[in-house]
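In: here are the coordinates; sequence isn't available:
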């Protein structure tokens, strides 16, 4: 029997450290992590663990003080912004829009990297598909300022999906959403991974990571504590040690998927 081939690494950080001026210690210290095609890779950890800083480094928005980041083997810092936008899409926690654009206009912004290329012909189909999958077709002609926080979050995700890249960086995409739409977003992220995309997901909900991720990296104090299969990383002892909160981890009675519950 032949072993399945190891999925191709798309985005990789090696020995990355970040220490802001005046900081007593690094925000990230010698972090190495790889995101592979066909995998949903969740980044988890307590507040201040370094998740957002690592996300910024991976997106190319923060230059590390040490270490390297590569996209398909090429140094991230050497890729022109327009080319980078054609290779990876980024969803930030905050998506402030000052002007009264409609939802459809915001989603269409995701197509900007493909302007004046043959793929520009796909703009209408890409926008329509993104509106549909995020359940905001009915909001397409609404002004963004008139929407709730959750509706704005789905519009921001639709913009990223319309970009149609196969490396996705999603920073807490479920934070402002109700239960149904949280699950929808997680299913969308997992679906993109099943289609072959490399998906990096920052998430606070450990049960979401256990239920949807193929791989989990647990951060604490700017360092990688563990990385691997969710059930191997998010053990009761590991979670209790990192979050300073005793927990129980047990199988769901129906699905068997592990659940994390704080001891109260």
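Out: Done, it's in. For clarity, every value in this text was computed on a predicted model and none was experimentally measured.

In: CA only for contacts and neighbour counts going forward, please
Out: Fine.

In: helix/strand/coil for residue 113?
Out: Following DSSP: H, G, I helix; E, B strand; the rest coil, residue 113 is assigned to helix.

In: what comes into contact with stretch 109-121?
Out: 82, 83, 85, 86, 123, 159, 160, 161, 162, 163 (Cα atoms under 8 Å, 6 or more residues apart in numbering).

In: now stretch 152-167
Out: With Cα under 8 Å, 6+ apart as the criterion, stretch 152-167 contacts 10-11, 86-91, 95, 103, 106-113, 123, 126-127, 129-131, 133-136, 144, 168, 173, 176-177, 192, 196-199.

In: Second structure for comparison follows:
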């Protein structure tokens, strides 16, 4: 995915701007920064949910605006912050929604098998038959993960993308670590590239390959963790004075 001269404003207020960036395939790319820095808006642009921007985004060799939503839905899945459904629906039915782009009226046996595998991947079998709204916040988040994974399941010839906006919200530490480890495993398994917004800096350092640092609507730094999430940038853009701990060749922070 290539980003060239992207700029998004509302009423002349700059919301998100990236002059030039390349998100390499098969990597985990994290967008980081303080609240209000433009992270979610940038993710909406890159996932095709916000078309009203200047500049160009190349997605799988084509301009992102040239994709129809129905074909885009077969190439990428999006987990948004506001992805909690407000209507009663069974857990397995919600996960099946991830397969909607792949069948017309009735789910095939393949679709049903994929949903079962996605539920098992997140240890959700015991919730089959339960109303999604009866679950806790963390349980709902895992169901929504399963829906996204069902949508990008498989390793066809074309590459797929997973866009995640603060995916660790509501999750216990156990599931945060399990989920990030799972993302690493799925990259090769599903021919996947991942772009996500994350707040936990140390988890980002441990699992991310590439970083875009947003500040006041602009991408001010990009690259690997040692460059983007340096002590100097933590002081300048996050306004904190961290203590640095080195572990296995990486710097982690204690605040």
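Out: Happy to help now that I have it. All of these numbers come straight from a predicted model, not from anything done at the bench.

In: For the two chains, what TM-score is obtained?
Out: The TM-score (TM-score structural alignment, normalised by the length of the second structure) is 0.91; 247 aligned residues with a Cα RMSD of 1.8 Å.

In: just to revisit the earlier point, list just the nearest of the contacts of stretch 109-121 of the first structure to residue 39 of the first structure.
Out: residue 161 (16.5 Å; Cα to Cα).

In: Show me where the second structure has its helices.
Out: With DSSP state H as the criterion, the second structure has helices at 39-46, 69-72, 91-96, 109-121, 137-151, 173-189, 201-207, 225-228, 231-237.

In: Please convert those helices to JSON lines, extending it with mean neighbour count and distance to residue 253 of the second structure.
Out: JSON lines is the format used below for these (neighbours: other Cα atoms under 10 Å; distance: least, Cα to Cα, whole Å):
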{"stretch": "helix 39-46", "mean neighbour count": "22", "distance to residue 253 of the second structure": "21"}
{"stretch": "helix 69-72", "mean neighbour count": "13", "distance to residue 253 of the second structure": "38"}
{"stretch": "helix 91-96", "mean neighbour count": "22", "distance to residue 253 of the second structure": "37"}
{"stretch": "helix 109-121", "mean neighbour count": "18", "distance to residue 253 of the second structure": "31"}
{"stretch": "helix 137-151", "mean neighbour count": "23", "distance to residue 253 of the second structure": "26"}
{"stretch": "helix 173-189", "mean neighbour count": "15", "distance to residue 253 of the second structure": "17"}
{"stretch": "helix 201-207", "mean neighbour count": "17", "distance to residue 253 of the second structure": "7"}
{"stretch": "helix 225-228", "mean neighbour count": "18", "distance to residue 253 of the second structure": "12"}
{"stretch": "helix 231-237", "mean neighbour count": "15", "distance to residue 253 of the second structure": "8"}
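
In: The residue opposite residue 20 of the first structure in the second structure once aligned: neighbouring residues, count only.
Out: Correspondence of residue 20 of the first structure to the second structure, assessed by TM-score structural alignment: residue 10. Residue 10 of the second structure has 10 neighbours, counted by other Cα atoms under 10 Å.

In: Now do the contacts for the residue nearest the centre of the second structure.
Out: Nearest residue to the geometric centre of the second structure (Cα atoms, centre = their mean): residue 164, 1.7 Å. Going by Cα under 8 Å, 6+ apart, residue 164 of the second structure touches 78, 79, 80, 194, 195, 196, 197.
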